[in-house]
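Student: coordinates only, no sequence provided:
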């Protein structure tokens, strides 16, 4: 049984790695893959995100919600980081409204993407495999939960509203944790 679990976990981890390094269909995915390959653990989570234009909206949102200092702290943290295109899926004007008028809601959305501890892809996929078909429940620093499952060889996160985000790149190292790139902004409610 342990050998079968190890084989399954290894296969899922390899699939995640393969998905993260496949030639992407659009420019954002290409930027995300390039970031994964080029990032080093020399900067904290905020500095790593600032170093890649793919996350300019996320960095602006973290700044507006006054979370920069927290995410630059000791951690460790795991961040499921939405790309600019992920924020672009929100209804028009949402990001501007949140960053200028409703920073409290913005902070709750952003902390819904952060988990205490450094959880790499192999650890996450092992937890998903152990949890079975129901998926693995992740508690965020914002107090909400996400459900992680594997579908079509990749990790999928489901939020409280039933929306899903695909993990498109994994294990982007930072000095205070790890970043996993996602293609949709998750909502706590």
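Tutor: Happy to help now that I have it. Here the structure is a predicted model, which means the values were calculated and not measured. Residues are numbered from 1 along each chain as shown.
Student: switch to C-alpha atoms for all contacts and neighbour counts from now on
Tutor: OK.
Student: burial check on the closest residue to residue 10 other than its chain neighbours, number of neighbours?
Tutor: With sequence-adjacent residues excluded and distances taken as CA to CA, 6 or more residues apart in numbering, residue 10 is closest to residue 122, at 7.6 Å. Using other CA atoms under 10 Å, residue 122 is surrounded by 19 other residues.
Student: cool, and residue 91?
Tutor: 8.
Student: surely it is within a strand?
Tutor: No. Judged by DSSP: H, G, I helix; E, B strand; the rest coil, residue 91 forms no part of a strand; its state is coil.
Student: can you tell me how far it is from residue 101?
Tutor: To residue 101, residue 91 is 16 Å away according to CA to CA, to the nearest Å.
Student: okay, one more to line up with it:
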């Protein structure tokens, strides 16, 4: 399976998410200056306690290095509960070494180039009459809409996923925690 060069570079950044557990700390305000001691995307995901499946998947796909690069990146980060909603056997099948390409494609479908805050995303949705299309590093699109004050992301197959925690700033981008997993079409 081949990926655009941009996707492969981003995939390399995802590699540092591998190994360890995750615990989200207090979200920083989007757009504020990031201290050099602030953790990167991978370190933040490892520290949350709710992204263990994502961290394991990033490790299995060898993407931790990519997401540790300067970026910036925006990651829509599914929780362990989100992964548990997938059909039985999906995660274990994706984690098998022979499925590394497919796993990588799923993971980079959750990554966008640049640091996109919730305010920026909301403004784009409003400017585009209620929905905004996002290009992912997987070369596929996501569609963002608002449901009340909640940002809802729809994947290529029409599955809607809510952003449950926005604007977790890191030294190399921003994380938006989601209650679902995007699967490429």
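Tutor: Thanks, I have the structure now. In this text the structure is predicted, and so the values were computed from the model without any measurement.
Student: quick check: TM-score for this pair?
Tutor: With the length set by TM-score structural alignment, normalised by the length of structure 2, the two chains reach a TM-score of 0.80; 156 aligned residues with a CA RMSD of 1.8 Å.
Student: before we move on, the earlier item: what about the residue nearest to residue 10 of structure 1, distance to residue 70 of structure 1?
Tutor: 26 Å.
Student: where along structure 2 do the strands fall?
Tutor: Per DSSP state E, structure 2 carries strands over the ranges 73-78, 111-113, 132-135, 141-147, 150-154, 160-170, 173-178.
Student: save those as JSON lines, and put in distance to residue 45 of structure 2 too.
Tutor: Shown next, in JSON lines, are these (distance: least, CA to CA, whole Å):
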{"stretch": "strand 73-78", "distance to residue 45 of structure 2": "8"}
{"stretch": "strand 111-113", "distance to residue 45 of structure 2": "14"}
{"stretch": "strand 132-135", "distance to residue 45 of structure 2": "22"}
{"stretch": "strand 141-147", "distance to residue 45 of structure 2": "22"}
{"stretch": "strand 150-154", "distance to residue 45 of structure 2": "20"}
{"stretch": "strand 160-170", "distance to residue 45 of structure 2": "10"}
{"stretch": "strand 173-178", "distance to residue 45 of structure 2": "9"}
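Student: got a list of what residue 34 of structure 2 touches?
Tutor: Under the criterion of CA atoms under 8 Å, 6 or more residues apart in numbering, the neighbours of residue 34 of structure 2 are 169-171.
Student: quick one: distance of the lengthiest helix in structure 1 to the chain centre.
Tutor: Longest helix of structure 1, by residue count under DSSP state H: helix 2-21. Distance of helix 2-21 of structure 1 from the chain centroid (CA atoms, centre = their mean, to the nearest Å) equals 19 Å.
Student: now swap in stretch 134-146 of structure 2 and tell me
Tutor: Counting by CA atoms, centre = their mean, stretch 134-146 of structure 2 comes out at 11 Å from the chain centroid.
Student: could you do stretch 93-104 of structure 2 as well?
Tutor: Relative to the mean C-alpha coordinate of its chain, stretch 93-104 of structure 2 is positioned 17 Å out (CA atoms, centre = their mean).
Student: and what of stretch 141-156 of structure 1?
Tutor: In terms of CA atoms, centre = their mean, the centre of stretch 141-156 of structure 1 is found 9 Å from the chain centre.
Student: what is the end-to-end distance of that stretch?
Tutor: End-to-end distance for stretch 141-156 of structure 1: 19 Å, by CA to CA.
Student: what range in structure 2 matches it?
Tutor: Counting by TM-score structural alignment, stretch 141-156 of structure 1 pairs with residues 137-152 of structure 2.
Student: next, the buried residues of that stretch.
Tutor: For stretch 137-152 of structure 2, the buried set under the neighbour-count rule, 16 or more other CA atoms under 10 Å, comprises 137-138, 140-146, 151-152.
Student: repeat for stretch 107-123 of structure 1
Tutor: For stretch 107-123 of structure 1, the neighbour count (16+ other CA under 10 Å) marks 107-115, 118-122 as buried.
Student: can you tell me what part of structure 2 it aligns to?
Tutor: Mapping stretch 107-123 of structure 1 onto structure 2 (TM-score structural alignment) gives residues 104-120.
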